[in-house]
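Q: Okay, sequence plus prediction incoming.
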Amino acid sequence: MTAPIAAIILAAGKGTRMKSDTHKVLHPIAGRPMLLHLIHSVAALEPARTIVVVGAGREQVEAAVHPLGVETVEQVEQLGTAHAVLEAKPALDGFEGDVLVLFGDVPRVGAGTLARMLERLHAEDAPATVALGFRPADPGAYGRVIADSEGRIDRIVEFKDASPEERAVTLCNSGLFAARAADLFDLLAKVGNDNAAGEYYLPDIVTVAASAGRHSAVIEVPAAEVAGINSRGELAAVEAEWQRDRRARAMAEGATLIAPETVWFAYDTRLGRDVLIEPNVFFGPGVEIADRVTVHAFSHIEGATIASGAVVGPYARLRPGTVLGEDAKVGNFVETKKAVLGKGAKANHLTYLGDAEVGAGANIGAGTITCNYDGFFKYRTNIGAGAFIGSNSALVAPVTIGRDATVAAGSVITRDVEPGALALSRARQEAKPGWGTRFREVMKARKAAK
């Protein structure tokens, strides 16, 4: 029988190096707060409990995680990572299972890695703790994990305390651990703070376990998976790594990215097969794209659903609530918001469609806008199938344009148009022969006299 799982995520630090009013762990990667990336990975294991240890800025963190059913406990005094984990002990009173100890600013740890940690914890040699190790290109000042070829840890040494031989070891400590609940809190209770900072360090549980005759184990992961984020620069580096991985996956799954390094995905972007994405396209959260869609360069898409065969851009902006039907087209410098375009509908250029429904096969001329806001409320515009909206038209909502109706170019439409009708609303054109010539002569003379 598999033991129940609890996760303790440490997020009590102030994150001063971010120089931000936003809590460090709420800064986004691919459009989602980094902490929520980690919680998503944990959720894949179906944990019985997930607890975030909060401190400075706790209100922000609580507002982000409580709607997900995640609990929080407060670390009032910042006395070190071991102390932070102990703050979760009362919340886990009576819990008998495995505990993962994670960091909210180390967001890319995957569910597969977490499962490996728990699997190693229950191996035949029954380690007291399992640490997550990595081998960075530059080990620098990371703590070193001294372990044998089987991954049994002899000791974890802080860089400042390491000998030259120990510093030559490339296996470093990420600070992430797994342990049985009973073992974890027993070990933590015995961790001291006899160090330069006077803090209680989580990795010391390895030393405490060893003093009791029990060993710990380490499993390794790529350095990118345990990259910590403490500054804007590190945030950008993790974002770049995430984007590289996502682009590679998109192409492996059948999408064509002409200039992959210029395309930016959100955490939940979904792409079909044979999708063509040109350079400099940005996807915000909530985008779903079906097969055989073309997204031309410099388009910005968020919260939109795009059906097969549709074409977007270049220079299009699709905002949340946009739905494009099969073979629909939204062209250059077109913006949509809460707009549904039916099969084959077209808005090829220079148009704003907000709070609108456009029927199948309708054609929206250049410069058309739906006037959906009166300064207080939003209203809808309905355009029937096969309708033709002439260029530079303003449709003042709420208004309905009937099926197969035509709106003449330059019209301001304030009343419903019946199906098949022509709606024309513009000033009558007049011509005054010779007026332009006389005007220029007068103005030239006036200018010469100055």
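A: Arrived safely, thanks for sending.
Q: From here on, just use CA atoms for contacts and neighbour counts.
A: Will do.
Q: so how many other residues sit close to Leu68?
A: As a burial measure, Leu68 scores 13 neighbours (other Cα atoms under 10 Å).
Q: again, but for Arg214
A: 15.
Q: From Val42, how far out is the residue lying closest to Ile369 once chain neighbours are set aside?
A: Excluding the flanking residues, the one nearest Ile369 by Cα to Cα, 6 or more residues apart in numbering is Tyr352, at 4.7 Å. Distance of Tyr352 to Val42, given as Cα to Cα, to the nearest Å: 42 Å.
Q: Below is an additional structure, to be compared with the one above:
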Amino acid sequence: MRSLTKDTPKPLLAYEGKSLIEHKLLALPRTVTKVVIVVGYLGDSISSRFGSSYKGIPIEYVEQKELLGTAHALWQAKGLLDDRFLVLMGDDVYGARDLDALAQYDCALLSYKGDPKRSGGKFILNEDGSLRAIVEDKDGSIDSPLVYTGACVVTPALFDYPLAQIPGRKEFGLPQTIVQMADKRRIHIVEAEFWKQITSPEDLA
């Protein structure tokens, strides 16, 4: 992606005529009353593009100065989140109906059923279908079709837990942090109908 992101932050890349961020803004549930965007590389380009609101929804910006993972990014916005909130990844595209379904819960993660041998964060579920664990499957050896999409809804109770480091790395992972809540509350799993992960220029075609 480097050839495309030299002068443009990845969330501003175009997919089907709109930037990746705009796809997310258009898919937000009607219950969303505020948007907080965590920016990093070329963050001024994002704030200049969208300003202080989008279709009447206020937007605030916070900066992640060090790339220390998705949980660390969320923690930068901690002071602005005082109610249940939705978390979306900046370089993925989600479906509006899936986000509406996710927003019905206080604590839930959005999954996508794909190739069981696909690498990525795999869900391990309890018998009642709630989350028991998330395992990072680097080589596709874990036979589970449910992959984490990066989207979730949680409450500020998450901030009572410590940031969880991704095994073998210096970054702090959001799924690894959220799963700590599973011993005290039910974490629902919502299966997505649509999810577009942007990892290469071909994904934007």
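A: Received the coordinates, thanks. Quantities reported herein were computed from a predicted structural model and do not represent experimental measurements.
Q: List the TM-score for the superposed pair.
A: The TM-score (TM-score structural alignment, normalised by the length of structure 2) is 0.87; 201 aligned residues with a Cα RMSD of 2.2 Å.
Q: Now the residue of structure 2 positioned farthest from its centre: which helix or strand?
A: Most distant from the centre of structure 2: Glu127, at 25.3 Å, with distances by Cα atoms, centre = their mean. Per DSSP states H and E: Glu127 of structure 2 is located in neither a helix nor a strand.
Q: Let me see the ranges of the strands in structure 2.
A: Counting by DSSP state E, the segments of structure 2 that form strands are 14-15, 18-19, 35-39, 53-54, 57-63, 85-87, 92-94, 108-113, 120-125, 131-137, 146-154, 188-191, 195-197.
Q: according to the alignment, stretch 110-120 of structure 1 goes to what range in structure 2?
A: Using TM-score structural alignment, the residues of structure 2 aligned to stretch 110-120 of structure 1 are 95-105.
Q: What is the equivalent residue in structure 1 for Lys10 of structure 2?
A: By TM-score structural alignment, Lys10 of structure 2 lines up with Lys24.
Q: Now its match. Nearest residue, chain neighbours left out?
A: Sequence neighbours aside, Gly15 is the residue nearest to Lys24 of structure 1 in space, at 5.4 Å (criterion: Cα to Cα, 6+ apart).
Q: ok, now Val36 of structure 2?
A: Closest to Val36 of structure 2 by Cα to Cα, 6+ apart is Glu60, at 4.8 Å.
Q: In contact with the aligned partner of that neighbour in structure 1, which residues?
A: Matched across to structure 1, Glu60 of structure 2 falls on Glu71, judged by TM-score structural alignment. When contacts are counted by Cα atoms under 8 Å, 6 or more residues apart in numbering, Glu71 of structure 1 touches 49-52, 65.
Q: Using TSV, please lay out these together with neighbour count.
A: Shown next, in TSV, are those (neighbours: other Cα atoms under 10 Å):
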residue	neighbour count
Arg49	18
Thr50	23
Ile51	22
Val52	28
Val65	18
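Q: ok, of those, which one's closest to His83 of structure 1?
A: Val52 (13.7 Å; Cα to Cα).
Q: Now check the closest one against structure 2: what is it aligned to?
A: In structure 2, Val52 of structure 1 lands on Ile37 (TM-score structural alignment).
Q: so how far is Pro11 of structure 2 from its match?
A: 11 Å.
Q: now swap in Leu174 of structure 2 and tell me
A: Taking Cα to Cα, one finds Leu174 of structure 2 at 19 Å from Pro11 of structure 2.
Q: what's around the counterpart of Trp195 of structure 2 in structure 1, how many residues?
A: Counting by TM-score structural alignment, Trp195 of structure 2 corresponds to Val226 in structure 1. Val226 of structure 1 is flanked by 24 other residues according to other Cα under 10 Å.
Q: Tell me where structure 1 has helices.
A: Secondary structure of structure 1 by DSSP state H: the helices cover 34-43, 58-65, 81-86, 111-121, 164-167, 181-188, 204-211, 232-252, 435-449.
Q: re the thing from before, residue contacts, the match of Trp195 of structure 2?
A: So Val226 of structure 1 contacts 106-109, 134, 174 (Cα under 8 Å, 6+ apart).
Q: in structure 2, which of those residues remain in contact?
A: Contacts conserved in structure 2 for the contacts of Val226 of structure 1, counting by both residues aligned by TM-score structural alignment, their matches' Cα atoms under 8 Å: 106-107, 109, 134, 174.
Q: Tell me which two of these sit farthest apart.
A: Pro107 and Phe134 (15.1 Å).
Q: if we can go back for a sec, pretty sure the residue nearest to Lys24 of structure 1 is touching Asn230, no?
A: Yes. Gly15 of structure 1 is within contact range of Asn230, at 6.4 Å (criterion: Cα atoms under 8 Å).
Q: Now the common contact residues for these two.
A: Common neighbours of Gly15 of structure 1 and Asn230 (Cα under 8 Å, 6+ apart) are Lys24.
Q: mind checking how far the match of stretch 110-120 of structure 1 is from the chain centre?
A: Distance, stretch centre to chain centre, for stretch 95-105 of structure 2: 13 Å (Cα atoms, centre = their mean, to the nearest Å).
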